[in-house]
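Q: pasting the structure only:
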């Protein structure tokens, strides 16, 4: 019996035809996604669901879909899909991470040029029968400095276009290596330098805890007087109230926003302000981009339903069914090792070295490599998956080396991940015990045995009395429960580490209280995807 796919949002007819041409029974009902009740009634009949953003794939909907095997999102954003719920039910969630890149980059360039020449206001004035030629004095972009906050897939395209406009391009991106920067023709700088130097700042980073309000009131105050700011990435990257104040004071000359902290944006302190250009999240809205992502998701879903091949999956490694049964715990371990090191590394990564020892050395190392790389990259970009991570790593000049070796120690197998930056190397090793649960077994050459939890706290200190008591008393006094507490040291009186598995991430005041004791060289909260 042919697989059945439901297309519940507006995909192109060409994409729908791909399903038909490959022998899949497809139902095209582009309005169904907005009717939650009717969708829940019919979803049980389908193996695949192709959506854009209108259809909400919730836990409740998934409960009505016993036959569903794959959800395909035409586009990169999957905010409308409950991925943990899908994972629990064995439903693969796919997206198309690169289909919108050129379109979004072009929109950023278009907004920058519209802002520089005040085109929207001049257009409105002229349509109103006014001829205010002297009112609209623009800025020439040639020779100006463009500051990119984020120089990944979209940011690098913006850089290329800006260089074609004869702009000088500087970029802040912790994952941008020097070699990649030279190849792009951009000058890599720290954020403070970018803020101080740029005539135009454009943002191309995901919204994470590290990037939220990256252009805060303080950062905006330190920008060059007359700066212009463009955001086609994510709402929440800019403090909108502070930006409005900067515009009112004249320190910020203009802003162009395609995204807002709250969407749909029906009210904003920026609305109605002079020299502010606003568009309703149009970054991916071109005929070509919408066609590209629709065709891509149709091909990916058809491949999986007909052959079992997995592409651009957010919750599933690219491995065969036979491999998945054996490799599942090791894939989780590789991802956790990457997540740990990624959260510990703030400087640009130049190389990633992965050692596979014993039984794991005979497995599908390509998939394991992808899991580790995705873990490392996810600290800066939560949208990264096992397919897109290696591409992004290559774009950023990160060299990958893999070593296999026969069993060398007490463990049947283990994985060791080493990250290399311009200033240091940082390594971490782990294994999988007979209970199929990943464990961390070595940090900085120090032997430990630590279970992986969703919320963890990592500390380094001199091996002196009082550290355990301070950690326990401080966390306990602040209501933070410790599920597991692991210690290790290089030698008596030398370097020591602690890795705590907690019920929740400690609040910043708790971390500050620990730092104020003077006992710790480093205190770092860590978060792991243990779903």
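A: Nice, thanks for sending it over. All figures in this text were calculated on a predicted structure; none of them were measured in a lab.

Q: every contact and neighbour count from this point should use C-alpha atoms.
A: OK.

Q: what is the end-to-end distance of stretch 395-415?
A: Distance across stretch 395-415, first residue to last, is 25 Å (CA to CA, to the nearest Å).

Q: repeat for stretch 217-234
A: With CA to CA as the measure, stretch 217-234 spans 18 Å from end to end.

Q: may I see the buried residues of that stretch?
A: For stretch 217-234, a neighbour-count test (16 or more other CA atoms under 10 Å) marks 217, 219-234 as buried.

Q: hmm, who's touching that stretch?
A: Contacts to stretch 217-234, defined as CA atoms under 8 Å, 6 or more residues apart in numbering, come from residues 104, 107-108, 111-112, 115, 195-207, 239, 242-243, 246, 250-261, 281, 283.

Q: for ChimeraX, what selects the buried ones among these?
A: For the buried members of those, the matching ChimeraX selection, counting by 16+ other CA under 10 Å, is:
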select :104,107,108,111,112,115,195,196,197,198,199,200,201,202,203,204,205,206,207,239,242,243,246,251,252,253,254,255,256,257,258,259,260,261,281,283
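
Q: before we go on, here's another structure to hold up against the first:
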């Protein structure tokens, strides 16, 4: 059955056709995003949701999204999506961060010119039949210092354009390396230095707890007198009330804003102030940008639903379309290994170590780790998934380490999971053979070779004769059919492990019966989802 995608905001017909061409059953209802009740009523029917900014993917809505696997936002901002709620349900959230980068950067440059030369006010005055040439005295851009807060994708384009205008560019960005700063031709500085020296300041960072009101009252006071401030990034990066005070006092000479703390912005302390240019969130509003992001989101959602590729996801490691088929059986193996140890675990985990040997070490280990952690946690919490698992591990305070190495044994590669708990250490290793099925090759450092089946029994026992017969007799009396019986042992320690594949779930009463055998030390029933 073809995946179903709901498009609840306006996307171009070309983007809708991409879904159809890829075999997606697409339901195009461009005005539905404004109708919360109707959207909630039907959202449970769809595997994918494509939106712009009108649709609000709230936690309440996502509770009704029983089948939803992916949300694609045509644009960069995801303020209208509850990402933690989506992650908890295993819904991948994608955006299109590059489709409108040039458009947004150009708008920032345009606003910088507009506020430097007071173009909007001069335009209104001239339209009113006035000729106030002496009133609108502007400043040149050439030779001025531009302070760029955030030199990522959009910010770096702004830097390039500003350098072309013969400006001197200072950049503040904690993630900007010295090499990258040199490459794009800017001087990397601390925030205080940027504030003190810049003639113009433009912001290009996401809104986070660290960047909220990054230009608040205190930092605005540190700016150079006569500075002009441009914000085409996110509302809330600048304290609008504090900026209004600085504009009124004359410390700040002008401002140009495309984004506001509350949108749609019906009122703001900045409105009606002289030499403040305001536009209604037009950063991405060009025909080219709107078409680009619409096409990108259609491609990304289709690639995920059809091929398992993950692109520009905010809560999941990227998986390319080329690697998805090759990665799928190894992801299944990682999930099994995590599930195995999770089901064996009897006390709180303190440390998790994952070893990728050979072929898996050359794959997308972030995705593999997410799958393994999901399998591990799912033994104790049913609502865990690849998206939410890494976050949950951090929240639990469990130390996580990953090691990759070249092929070291007879297998092309394997994954080994070791978990240190409050009472001991659990370990398991597995690989994937040519049949693409997961196999366990080591349990508790005892070598084995067994195919993973949906229902299995794990035993630790004394390495003595007759154990297979006595265990088989107990399972036979309980009407449990044995599919395979694999043993591994450490002869010098007199210790052995058995993994028994059976045709159905083994009840607790049968496990208790097995433990009555004086040679059986531990008996557990295991189950795996290996579809």
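A: Yep, it's here. Because the structure is a prediction, the values reported are computed rather than measured.

Q: that older thread, among the contacts of stretch 217-234 of structure 1, which are located in strands?
A: In this view, those that belong to strands under DSSP state E are 200-203, 252-257.

Q: not counting sequence-adjacent ones, nearest residue to residue 173 of structure 1?
A: With sequence-adjacent residues excluded and distances taken as CA to CA, 6 or more residues apart in numbering, residue 173 of structure 1 is closest to residue 150, at 5.0 Å.

Q: pretty sure the one you found sits against residue 169.
A: No: the pair residue 150 of structure 1 and residue 169 does not pass the contact test of CA atoms under 8 Å, sitting 12.0 Å apart.

Q: hey, where'd the strands end up in the stretch 351-500 of structure 1?
A: For the stretch 351-500 of structure 1, strands defined by DSSP state E, counting those that start in this stretch occupy the ranges 399-405, 413-421, 425-432, 438-443, 446-451, 455-462, 482-489, 495-502.

Q: so which of the ones you listed is nearest residue 76 of structure 1?
A: When those are compared by CA to CA, strand 399-405 sits nearest residue 76 of structure 1, at 25.4 Å.

Q: now that closest one against strand 413-421, angle please.
A: With axes from the mean of the first three to the mean of the last three CA atoms, to 10 degrees defining the directions, strand 399-405 of structure 1 sits at 150 degrees from strand 413-421.

Q: buried ones in strand 399-405 of structure 1?
A: In strand 399-405 of structure 1, counting by 16+ other CA under 10 Å, buried: 400, 404.

Q: try stretch 73-81 of structure 2
A: For stretch 73-81 of structure 2, by 16+ other CA under 10 Å, it's 73-78, 81.

Q: same question for stretch 278-296 of structure 1.
A: 278, 281, 283-284, 289-296.

Q: give the helix, strand or coil label for residue 5 of structure 2.
A: Under the three-state scheme (DSSP: H, G, I helix; E, B strand; the rest coil), residue 5 of structure 2 adopts strand.

Q: quick one: it from residue 431 of structure 2, how far?
A: Taken as CA to CA, the span from residue 5 of structure 2 to residue 431 of structure 2 is 35 Å.

Q: swap in residue 145 of structure 2?
A: Remark: distance between residue 145 of structure 2 and residue 431 of structure 2 (CA to CA) = 58 Å.

Q: so these two - more neighbours on which side?
A: Neighbour comparison, residue 145 of structure 2 and residue 431: the larger count goes to residue 431, with 27 against 20 (by other CA atoms under 10 Å).

Q: tell me the secondary structure for the residue lying closest to that one once chain neighbours are set aside?
A: Among residues not flanking residue 431 of structure 2 along the chain, residue 414 sits closest, at 4.6 Å (CA to CA, 6+ apart). Secondary structure of residue 414 of structure 2, reduced to three states by three-state DSSP: strand.

Q: now swap in residue 43 of structure 1 and tell me
A: helix.

Q: contacting residues around the spatially closest residue to it that is not a sequence neighbour?
A: Excluding the flanking residues, the one nearest residue 43 of structure 1 by CA to CA, 6+ apart is residue 65, at 5.5 Å. Listed by CA under 8 Å, 6+ apart, the contact partners of residue 65 of structure 1 are 40, 43-46.

Q: so where does residue 65 of structure 1 fall, helix or strand?
A: Using DSSP states H and E, residue 65 of structure 1 maps to neither a helix nor a strand.

Q: residue 450 of structure 2 too?
A: Using DSSP H and E, residue 450 of structure 2 sits in strand 446-451.
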